[in-house]
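[1] build me a model from this:
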Amino acid sequence: MTEKSELRLLPWAGSEGKPCYLSSSDADGFMSRLADRIEADQLDTASELLKYALQVLDHQPGNLDELPLLVAQLAGALEDVLRVATSRGSRLATPRTSEGEESV
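    So this is what the prediction gives:
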């Protein structure tokens, strides 16, 4: 059976909002590349939303009537970014102590 640490959290949710995982050691496989592209798109979207939010907060071009929509979009983007960070963090090598044991 595959260990949970060997699974990749995918950048989308499954049915009922449950997390989706990929069990594959092939970083160049179709699903891995698709997940990489979607993660990159999600991070780009979050970056653009942040720029726009800062403009709105500075009362530059941006309509305060759009604030509820902007907040909803920022919340969605933050959720995506956190999923990307969790996925990438879980794939990092676990640090080892000088005796070769995993550090906690």
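
[2] use CA for all of it now, contacts and neighbours both
    Noted.

[3] hang on, residue 56 packs against residue 62?
    Yes - using CA atoms under 8 Å, residue 56 is in contact with residue 62, at 5.0 Å.

[4] what distance do you get for the residue nearest in space to the middle of the chain to residue 6?
    Centre of the chain computed as the mean C-alpha position; nearest residue by CA atoms, centre = their mean is residue 84, 1.9 Å away. Relative to residue 6, residue 84 is positioned 16 Å away (CA to CA, to the nearest Å).

[5] in the protein, spot the strand with the most residues.
    In the chain, taking DSSP state E as the definition, the longest strand is strand 8-13.

[6] which secondary structure elements does it contact?
    Here strand 8-13 is seen to pack against strand 19-22, helix 30-57, helix 67-90 when contacts are counted using 3 or more CA pairs under 8 Å, 6 or more residues apart in numbering; DSSP states H and E.

[7] by how many degrees do the second one and helix 67-90 diverge?
    Angle between the axes of helix 30-57 and helix 67-90 is 140 degrees (criterion: axes from the mean of the first three to the mean of the last three CA atoms, to 10 degrees).

[8] please generate a structure for the following sequence too, so the two can be compared:
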Amino acid sequence: MTEITGLRRLPWTSLDGKRQYVQTDGFLATVADACEHSMVEAVKEDVRRALGSARDEDSCRAELREAIRFLSRATEDAIMVAELRGERLPAEEPMTNSTISEIRET
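    Below is the predicted model of the structure:
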């Protein structure tokens, strides 16, 4: 993963499929936060819908295939949001011998 200081990747791409980046503060970052939140809510709804079909013993094969599509899309969206948020986490400092000693003493 390439680290870009002061920028965050947006949850959408350009028209030609390239990743888009913006400053971490500002209007577009707020829009990106809202988009990620919306994606998570859609994931929850897709999972509820798929589980409803799976629990319904009268569901036909077509409905179960649709449930699999819901779960596939939900998984893709959840992975994207996790990756985006992971990219914004601060980099971990490498553990040194003194850090390991401090952990053992605790």
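
[9] now the TM-score, please.
    Scored against TM-score structural alignment, normalised by the length of structure 1, the superposed chains reach a TM-score of 0.71; 94 aligned residues with a CA RMSD of 2.5 Å.

[10] counterpart of the residue nearest to the centre of structure 1 in structure 2?
    Alignment of residue 84 of structure 1 against structure 2 is given by TM-score structural alignment, with residue 81 as its counterpart.

[11] contacts only, for that match.
    Contact criterion CA atoms under 8 Å, 6 or more residues apart in numbering gives 11, 36, 39-40 as the residues in contact with residue 81 of structure 2.

[12] repeat for residue 44 of structure 1
    When contacts are counted by CA under 8 Å, 6+ apart, residue 44 of structure 1 touches no other residue.

[13] just give me the match in structure 2 for it.
    Using TM-score structural alignment as the criterion, the counterpart of residue 44 of structure 1 in structure 2 is residue 41.

[14] and for the aligned residue in structure 1 for residue 28 of structure 2, the neighbour number?
    Alignment note: residue 28 of structure 2 maps to residue 31 in structure 1; criterion TM-score structural alignment. By the criterion of other CA atoms under 10 Å, residue 31 of structure 1 has 15 neighbours.

[15] ok, so what distance separates residue 31 of structure 1 from residue 53 of structure 1?
    Taking CA to CA as the measure, residue 31 of structure 1 and residue 53 of structure 1 are separated by 32 Å.

[16] what's the answer for residue 47 of structure 1, then?
    Note on residue 47 of structure 1: its distance to residue 53 of structure 1, by CA to CA, is 10 Å.

[17] more neighbours: those two, which one.
    A side-by-side neighbour count of residue 47 of structure 1 and residue 53, using other CA under 10 Å, places residue 53 first with 18 against 14.

[18] how far away is the residue mapped onto residue 67 of structure 1 from structure 2 from residue 55 of structure 2?
    Under the alignment (TM-score structural alignment), residue 67 of structure 1 maps onto residue 64 of structure 2. Applying CA to CA, the value for residue 64 of structure 2 to residue 55 of structure 2 is 10 Å.
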